[in-house]
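Visitor: Provide a 3D model corresponding to the input given below.
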Amino acid sequence: MIGAIRRRSLHIGDKWPTLVFLALLLLLIGLKGRFNAFDLRSLCVAALPLALIALGQFLIILTRGIDLSLGPVASVAGAVMAIFVTSSPALGLLLSIAIGLVAGLLNGTLIVGIGLPPIIVTLATMSIWQGIALIVLPDPGGSVPALYQALFIGGFSSPYIGLFSLFAWGTLVTWLLGTRFGLKLRAIGGDETAAAMSGIRVRGVKIAAYVLGAVLAALGGMYMAVSMSSGSPTVGDGYILTSIAAVVVGGIPLTGGRGSPLSVVMGALILTVTASLLYFAEVSSFYQSLIDGLILLLVVGSAGARGFLQGQVRR
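Guide: Below is the predicted model of the structure:
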């Protein structure tokens, strides 16, 4: 009987990000007294940049790495897009994506090629990209044609494009992890030595993870530029640690090798709904970091409890 209860608890634990999101959403609806199409659109628009950057962080964490520069990379990509996309759409889009490619290749080369610690390298490149963002666009500005908002966000009462985009990216990364490349990512995160002995080119795969992570961050920055109709040199700074938090809140271990991209999306939604709850509950924004930290502690604590339960079930 006790074993059955523990197994049910573990099964619920696997789905807990979705359950937590639904509980928070119901609480938000109770506070607002409504939840219409405009509210759903606002939720998707706010969550999508975080989800994209967090998905990039997730790919890197799968290999037991970390990247603190993804937020500033998003800032630069969004700023470049806002500067060039109106006069030259192709140039604006391609340059923004190229920024992600260069950023990921730089990090991957320094970390994998030279063997420097990921946290030190990405802390340094974080500062570099923050400086580049201020050089490219010292103040918020630029413009994005309204057509881009209609295509990628939808109208003020049309949530379907944003909702589709949110889960389409999660599904795309899920598909990626089902390919040979994705299996190699998981294998490296699980046991890098064993992966190398099995013939996997560990260095190339890890560099590719940093490149893909930075490209997803650049896409997140481009989406922010579209949603704001302009660029900002500091807009991505708020995602430096939040992207890691979304991964952890989604139940992904930082030890690598495991996790679902859709859980990362749910983690981004949880953090976004939490911010909305604080706003509508008239809680000061000064408490946002405090509450985010408490949420992370609860998540880490619940992961430890699940590990204890799993050990008991095996016994």
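Visitor: From now on I want contacts and neighbour counts done on CA atoms only, so please keep to that.
Guide: Noted.
Visitor: Pull the contacting residues for the nearest residue to residue 42 once chain neighbours are set aside.
Guide: Leaving aside its sequence neighbours, residue 42 sits nearest to residue 159 (Cα to Cα, 6 or more residues apart in numbering; 7.9 Å). Counting by Cα atoms under 8 Å, 6 or more residues apart in numbering, residue 159 makes contact with 37, 38, 40, 41, 42, 44, 153.
Visitor: I am assuming the last one contacts residue 166, so please confirm or correct that.
Guide: No - counting by Cα atoms under 8 Å, residue 166 is not a contact partner of residue 153; they are 10.6 Å apart.
Visitor: One more, so I can put them side by side:
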Amino acid sequence: MEIQKKLNVFIPYIILAVILVIMGIYQPGVINFNWLNRQADAWVTLALVGIGQTLVFMIGGTDLSVGGLISFTNCLAAAYMPDSVGGIVLFSFGILLAGAAAGMFNGFIIVKFRLQPFIATLTTWAIWSGAALCILSVDGGKVPRAFTKALLYKFGSVKVSLLILAALIIIGVFFKVSRLGIAVLAVGSNEKGAYFGGINVTRTKILVYTISGFLAACSGLFRTAQVSSGSPTAGDSFILLSCAAAVIGGCSIVTGYYSFAGAVMGAVIMRLLTSLMVAVGVSSYMTSLLQGVILIVSVCISSFTAIFHNRKKMEVDM
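Guide: Take a look at the predicted model:
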């Protein structure tokens, strides 16, 4: 079991190291602190939703609605955010509450009506995507400069995005040993066992989907600040990418491993692939192909660890 967990832990770091080495060979000197600052803005949007997807995966679910939520919050902020400090704060808080409420709704209908997570969240994705189109039928909107400056601000030479990524990793360490973090692992590993162990399975699942919705709304707000506009299709690519970030990050119900740091690394890897294509002189259109290859390799490794774990378990039982 320990070998399996360590394998899951090191997968994203090995892949990231390979990408950085290749980029360093083809573009010497490109990787520095300024480069890190520039890249962090793109990383944080995917890392946020990737962490939410990781938690959903760990309870045996999936959340496709994140794509629609990101599009909706992005369009809502770009179209209606007031141009005053107080208005920006209140409006942003309202968007985050809306994201949490949307996630809670996902969890509620999945648990109470025993719907398949894939079908339930696919439906709510369509709802939020449609709402985004009602707000902005084409890319546009006007984002207050104060909002953009706040989320892209630099503390000295360190951007807010880098600080948020570091904070997410630290929060993840404490989350895993929290009551909810332990409950997430217990529910994903053995739902009936968790129930008889005194864990409120219903509440745990709803809370996880609530967190996923909240983080998707956060991602939508950051995306708004980064591009200073709204798009009704802004979140579509995040569906696959968030799943990839979670899987590459090493989350696995079988081995009982997940981490926010792994999800962050998975997000970084997915975002760096475009830069890697540019560095080696290959068309950026090949990025999707490479993303798929890395995802398949990660899934195969995860499946291998699951098979190995089951064989060991059978040997012990015998």
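Visitor: TM-score of the superposed pair?
Guide: The TM-score (TM-score structural alignment, normalised by the length of the first structure) is 0.89; 310 aligned residues with a Cα RMSD of 2.7 Å.
Visitor: any idea where the helices of the stretch 1-150 of the second structure begin and end?
Guide: 2-26, 33-58, 65-80, 85-112, 117-135, 145-151 (DSSP state H, counting those that start in this stretch).
Visitor: so can I have CSV of those showing distance to residue 243 of the second structure?
Guide: Shown next, in CSV, are the helices of the stretch 1-150 of the second structure (distance: least, Cα to Cα, whole Å):
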stretch, distance to residue 243 of the second structure
helix 2-26, 14
helix 33-58, 6
helix 65-80, 10
helix 85-112, 16
helix 117-135, 12
helix 145-151, 25
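Visitor: looking at these, which is closest to residue 229 of the second structure?
Guide: Ranking these by proximity to residue 229 of the second structure (Cα to Cα) places helix 65-80 first, at 5.5 Å.
Visitor: can you name the residues of the first structure that that closest one overlays?
Guide: Here helix 65-80 of the second structure aligns to the first structure at residues 69-84, judged by TM-score structural alignment.
Visitor: How far away from the center of its chain is the matching stretch?
Guide: Mean-position distance between stretch 69-84 of the first structure and its chain equals 15 Å (Cα atoms, centre = their mean, to the nearest Å).
Visitor: if we can go back for a sec, mind checking the helices of the stretch 1-150 of the second structure for the one nearest to residue 276 of the second structure?
Guide: Closest among the helices of the stretch 1-150 of the second structure, once you apply Cα to Cα, is helix 2-26, at 6.0 Å.
Visitor: what packs against that closest one?
Guide: Counting contacts by 3 or more Cα pairs under 8 Å, 6 or more residues apart in numbering; DSSP states H and E, helix 2-26 of the second structure is packed against helix 260-280, helix 287-317.
Visitor: Which part of the first structure matches the first one?
Guide: In the comparison with the first structure, helix 260-280 of the second structure aligns to the range 261-281 (TM-score structural alignment).
Visitor: what residues does that stretch touch?
Guide: Contacts for stretch 261-281 of the first structure (Cα under 8 Å, 6+ apart): 17-18, 20-21, 24-25, 27-28, 31-32, 43, 46-48, 50-51, 54-55, 58, 166-167, 170-171, 173-174, 243, 245-252, 284-285, 288, 292.
Visitor: buried set for it?
Guide: In terms of neighbour count (16 or more other Cα atoms under 10 Å), stretch 261-281 of the first structure has its buried residues at 261-278.
Visitor: Fine by me, thanks again.
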